[in-house]
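Enquirer: Show me how the following folds:
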Amino acid sequence: MVAVVELGAEPGVGAAYARAVLGLLPGARKAGGALPDVEVVRRGVVVDRSHLAAYDRVCGFRLSDTLPGTYPHVLAFPLAMRLMTSPDFPLPLIGLVHVANRIAVRRPLSADTPLDLAVRVADLRDHPRGRQFDVIATASVDGAEVWSGVSTYLRITSARSDRPAEPGAGGGADGGAADGGAVWRVPARVGGDYAAVSGDRNPIHTSRLGARLFGFPGPIAHGMWTKARALASLEGRLPEAYTVEVAFKQPIPLPSRVRFETLPADGGWRLTVASKRPHLTGTVVRAA
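Expert: Here you go, the predicted model:
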């Protein structure tokens, strides 16, 4: 039976990062342990409009009382951090790679509507380069689920990768005609700006030294910023209910210049953000 932990206030992300550092110490975690069978819940979460406006600006959305499809992910992030830095979590938070994200928007959400958030982790499994698992978040109103998100994280333990390249990863490489495109100039400040509005202050996004410690020559953009920026580029064309699923490929170094392209597919779009290599590939599909 899943144990439910109900929080009366938002857990501090700063304290979670402190626990994450302690989790790197020898013997801090049980190697090979199972994921905790716990759901963290916070009810009646009210959107701070100044925070929403800041998020909209950083990610390129128009200022509006309607929540971007990626915004509830930010609201749920502190709950996910609480789970992933708990003493019984089997993998250290620092070093995890966000490799994929799927969001389902059931209906438009207004900043006026309090949300009940719930987060749990599931499906710890092997991967050619290590182990991966899912963080599952939901937002509900009056008991009805209105939004859900699944973030897949990978703990790399091997340099070998058997994962094949995706067909069409270059944006229209399958012979289709791209439905418009745009060049994004991604400034160096994106890492710090998105960290401030998302709470994701992983040093690989905000510090040259922190990035180098994990094998990057400099800071890289957050994958969820890239996804949000892609959705912002489709604003005004998105249906009221849809699913957007992406895979995070190569990181975007900061600063950078990348190209965003869409390709019509099954009543929605295929998405690509790429430079010399793809950074993000994905789809937007209208809900049935």
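Enquirer: C-alpha from now on. contacts and neighbour counts both.
Expert: Fine.
Enquirer: for R201, what are its contacts?
Expert: G192, A195 (Cα atoms under 8 Å, 6 or more residues apart in numbering).
Enquirer: Do you have the helices of the protein handy? List them.
Expert: Taking DSSP state H, the helices of the chain run over residues 13-22, 49-59, 71-84, 190-198, 203-206, 208-213, 223-233.
Enquirer: for the second one, packing partners?
Expert: Right, the one you point to is helix 49-59. helix 190-198, helix 223-233 (3 or more Cα pairs under 8 Å, 6 or more residues apart in numbering; DSSP states H and E).
Enquirer: what does it rub up against?
Expert: 62-65, 67-68, 71, 111, 190, 193-194, 197-198, 225, 228-229, 232.
Enquirer: Narrow those residues to just the buried residues.
Expert: The neighbour count (16 or more other Cα atoms under 10 Å) marks L67, P68, Y71, V190, D193, Y194, V197, S198, W225, A228, R229, A232 as buried among the contacts of helix 49-59.
Enquirer: Same list, the residues you listed, but as TSV with distance to R270 please.
Expert: Output for the buried ones among the contacts of helix 49-59, formatted as TSV (distance: Cα to Cα, whole Å):
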residue	distance to R270
L67	22
P68	19
Y71	21
V190	24
D193	27
Y194	24
V197	27
S198	26
W225	18
A228	15
R229	15
A232	15
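Enquirer: of all these, which two lie farthest apart?
Expert: Distance extremes for the buried ones among the contacts of helix 49-59: the farthest pair is L67 and V190 at 20.4 Å, using Cα to Cα.
Enquirer: and G8, how many residues sit next to it?
Expert: Other residues near G8 number 11, with proximity taken as other Cα atoms under 10 Å.
Enquirer: from memory it sits against R42, does it?
Expert: Yes - G8 lies in contact with R42 (Cα atoms under 8 Å); the separation is 6.5 Å.
Enquirer: which stretch among the helices and strands packed on helix 49-59 comes nearest L254?
Expert: helix 190-198 (7.6 Å).
Enquirer: what's the angle from the closest one to helix 49-59?
Expert: Put simply, helix 190-198 runs at 160 degrees to helix 49-59, going by axes from the mean of the first three to the mean of the last three Cα atoms, to 10 degrees.
Enquirer: Helix 190-198 - contacts with which helices or strands?
Expert: By 3+ Cα pairs under 8 Å, 6+ apart, helix 190-198 packs against helix 49-59, helix 203-206.
Enquirer: which residues are contacting it?
Expert: 51, 54-55, 58-59, 74, 77, 200-202, 205-206, 219-222, 225, 254.
Enquirer: Repeat that for stretch 252-270.
Expert: Residues outside stretch 252-270 that contact it (Cα under 8 Å, 6+ apart): 171-172, 176-191, 218-221, 230, 271-275, 279, 281-286.
Enquirer: repeat for stretch 76-91
Expert: Residues from elsewhere that reach stretch 76-91 (Cα under 8 Å, 6+ apart): 10-13, 16-17, 19-20, 23, 28-36, 40-41, 92-93, 117-121, 135, 137, 155, 198-199.
Enquirer: The structure of the following sequence is requested for comparison with the preceding one:
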Amino acid sequence: MSDDPTTDGTAAKPPGPPAGTLVLTTPPAVGPLYRQAAIGLVPGLGGRRGGDTLPGLELRLRGVTVDRRQLAAYDRVCGFRLTDTLPATYPHVLAFPLSMRLMSAPDFPFPLVGLVHVANRITVGRPVDAGEALDLSVRAADLRPHARGRQFDVLATASVGGEVVWRGVSTYLRRERTAGDRDGRGPGDRPAPPAASGRWRVEPRVGTEYARVSGDQNPIHTSRVGARLLGFARPIAHGMWSKARCLAALEGRLPDAYTVDVAFKLPILLPSTVAFSASPAWSFALHDARSGRPHLTGTVTSG
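Expert: Prediction:
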């Protein structure tokens, strides 16, 4: 007799994914998703967008393995040491194609092009070895008002053997005309930046090299024409590169389990020189080395 019989005497099948879950067999190709998003900007070709509801779909991808050569290239462009332990920001790279698939779907309320990554939180449950296979999940949640439009979160997890070892929360802003478009703050109202503990020259190659190793091929980071189409004089650095570069500067001093929060402020135009600062209480920041304009602020909390 079966230990767990069904009514017809056969062994019970393991439960499948819950309703609202799509299990993918391969990572989505990011390039076509960007091209699809660009076509969607053409009137009459992108379909209707809008609404107040995020899709309830969760995307999953099982058994994701790390390409060691890609990881080494990522470590180099971000400033990490070459080790077998994944940087805290690397699972974000692995989950990024799922996020792109989710946000470029026809039922997503906002067009992908034009969304602004304004904040990111990563929680490391334990060190993750590059040889471990990861099960990834991604979903969107918490559509809410913002002073300059609306924002929402993309929630990602990485699990090993059913244990969640990493969590990421990426907050995106959809800019819309609101009463809060101008807050009255000018350069004179900005607090002075903290004393710098390091200065980094960020060359244009950072945009192209990070795009290649991360899969984030948004032309705003790699093309002067693409940047100008979205209002920037030059390409801008990826926000997640700047977060990774800050964590690389703290490498070897972080606990095994921690949460790192960052708020992305003004973009880093390429090329630029930035000033990095960090306090013993593990707050850190990036500012423009000449003007003091803020690019990023962050905190690290243990546990």
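Enquirer: Quick TM-score on the pair, please.
Expert: Here the TM-score for the pair of chains, by TM-score structural alignment, normalised by the length of the first structure, is 0.92; 277 aligned residues with a Cα RMSD of 1.9 Å.
Enquirer: What subset of the contacts of stretch 252-270 of the first structure is buried?
Expert: Looking at the contacts of stretch 252-270 of the first structure with 16+ other Cα under 10 Å, the buried ones turn out to be 171-172, 178, 186, 188-191, 218-221, 230, 271-275, 279, 281-286.
Enquirer: which ones are touching R43 of the first structure?
Expert: Taking Cα under 8 Å, 6+ apart, we find R43 of the first structure in contact with L7, G8, L115, D116, L117.
Enquirer: repeat that for 7 Å
Expert: With contact taken as Cα atoms under 7 Å, 6 or more residues apart in numbering, R43 of the first structure is in contact with L115, D116, L117.
Enquirer: nearest to L238 of the first structure, of the residues you listed?
Expert: Once Cα to Cα is applied, the member of the contacts of R43 of the first structure that ends up nearest L238 of the first structure is L115, at 21.9 Å.
Enquirer: Next one: the closest one from G44 of the first structure, what distance?
Expert: Per Cα to Cα, to the nearest Å, L115 of the first structure is found 5 Å from G44 of the first structure.
Enquirer: now swap in T113 of the first structure and tell me
Expert: Shown here: T113 of the first structure relative to G44 of the first structure, a distance of 9 Å by Cα to Cα.
Enquirer: again with A159 of the first structure
Expert: 44 Å.
Enquirer: Between those two, which has more neighbouring residues?
Expert: Taking other Cα under 10 Å, A159 of the first structure and G44 do not tie; G44 has more neighbours (14 against 8).
Enquirer: is it true that that one touches A118?
Expert: No - if you go by Cα atoms under 7 Å, G44 of the first structure and A118 don't touch, sitting 11.3 Å apart.
Enquirer: quick one: contacts of stretch 271-288 of the first structure?
Expert: So stretch 271-288 of the first structure is contacted by 169-171, 239, 241-252, 258-263, 267-270 (Cα under 7 Å, 6+ apart).
Enquirer: cutoff 8 Å now
Expert: 106, 169-171, 226-227, 230, 239, 241-252, 257-263, 266-270.
Enquirer: repeat for stretch 149-158 of the first structure
Expert: So stretch 149-158 of the first structure is contacted by 73, 91, 95-104, 127-138 (Cα under 8 Å, 6+ apart).
Enquirer: Out of those residues, which sit inside strands?
Expert: Of these, the ones assigned to strands by DSSP state E are 96-104, 127, 130-138.
Enquirer: Leaving out chain neighbours, which residue sits closest to the aligned partner of P235 of the second structure in the first structure?
Expert: Aligned counterpart of P235 of the second structure in the first structure: P219 (TM-score structural alignment). With sequence-adjacent residues excluded and distances taken as Cα to Cα, 6 or more residues apart in numbering, P219 of the first structure is closest to H205, at 4.7 Å.
Enquirer: residue in the second structure matching the one you found?
Expert: Under TM-score structural alignment, H205 of the first structure pairs with H221 in the second structure.
Enquirer: G239 is in contact with its match, correct?
Expert: No - the criterion here is Cα under 8 Å, and H221 of the second structure misses it with G239 at 9.9 Å.
Enquirer: Tell me how far the residue mapped onto V150 of the first structure from the second structure lies from L247 of the second structure.
Expert: Alignment note (TM-score structural alignment): V150 of the first structure maps to V169 of the second structure. To L247 of the second structure, V169 of the second structure is 17 Å away according to Cα to Cα.
Enquirer: same check, this time on F110 of the second structure
Expert: F110 of the second structure is 31 Å from L247 of the second structure, by Cα to Cα.
Enquirer: Equivalent analysis for R234 of the second structure, please.
Expert: 25 Å.
Enquirer: cool, P87 of the second structure as well?
Expert: Counting by Cα to Cα, the gap from P87 of the second structure to L247 of the second structure is 8 Å.
Enquirer: picking that back up, from the helices of the first structure, which stretch is densest packed?
Expert: helix 203-206 (a mean of 23; mean count of other Cα atoms under 10 Å).
Enquirer: Show me how far it is from its chain's centre.
Expert: Distance of helix 203-206 of the first structure from the chain centroid (Cα atoms, centre = their mean, to the nearest Å) equals 15 Å.
Enquirer: Need the residues that contact that helix.
Expert: Contacts to helix 203-206 of the first structure, defined as Cα under 8 Å, 6+ apart, come from residues 191-192, 195, 210-212, 214, 216, 218-222.
Enquirer: Equivalent analysis for stretch 240-252 of the second structure, please.
Expert: Contacts of stretch 240-252 of the second structure (Cα under 8 Å, 6+ apart): C78, G79, F80, R81, A88, T89, Y210, V262, F276, F284, A285, L296.
Enquirer: Could you check how far it is from the centre of its chain?
Expert: Centroid separation for stretch 240-252 of the second structure versus its chain: 14 Å, with Cα atoms, centre = their mean.
Enquirer: what do you get for stretch 26-45 of the first structure?
Expert: 18 Å.
Enquirer: cool, stretch 57-77 of the first structure as well?
Expert: A distance of 12 Å separates the C-alpha centroid of stretch 57-77 of the first structure from that of its chain, computed with Cα atoms, centre = their mean.
Enquirer: That stretch aligns to what range in the second structure?
Expert: Under TM-score structural alignment, the match for stretch 57-77 of the first structure is residues 76-96.
Enquirer: Closest one of the contacts of R43 of the first structure to V2 of the first structure?
Expert: Using Cα to Cα, L117 is the member of these that lies nearest V2 of the first structure, at 15.8 Å.
Enquirer: Which position in the second structure pairs with that closest one?
Expert: So, by TM-score structural alignment, L117 of the first structure is matched to L136.
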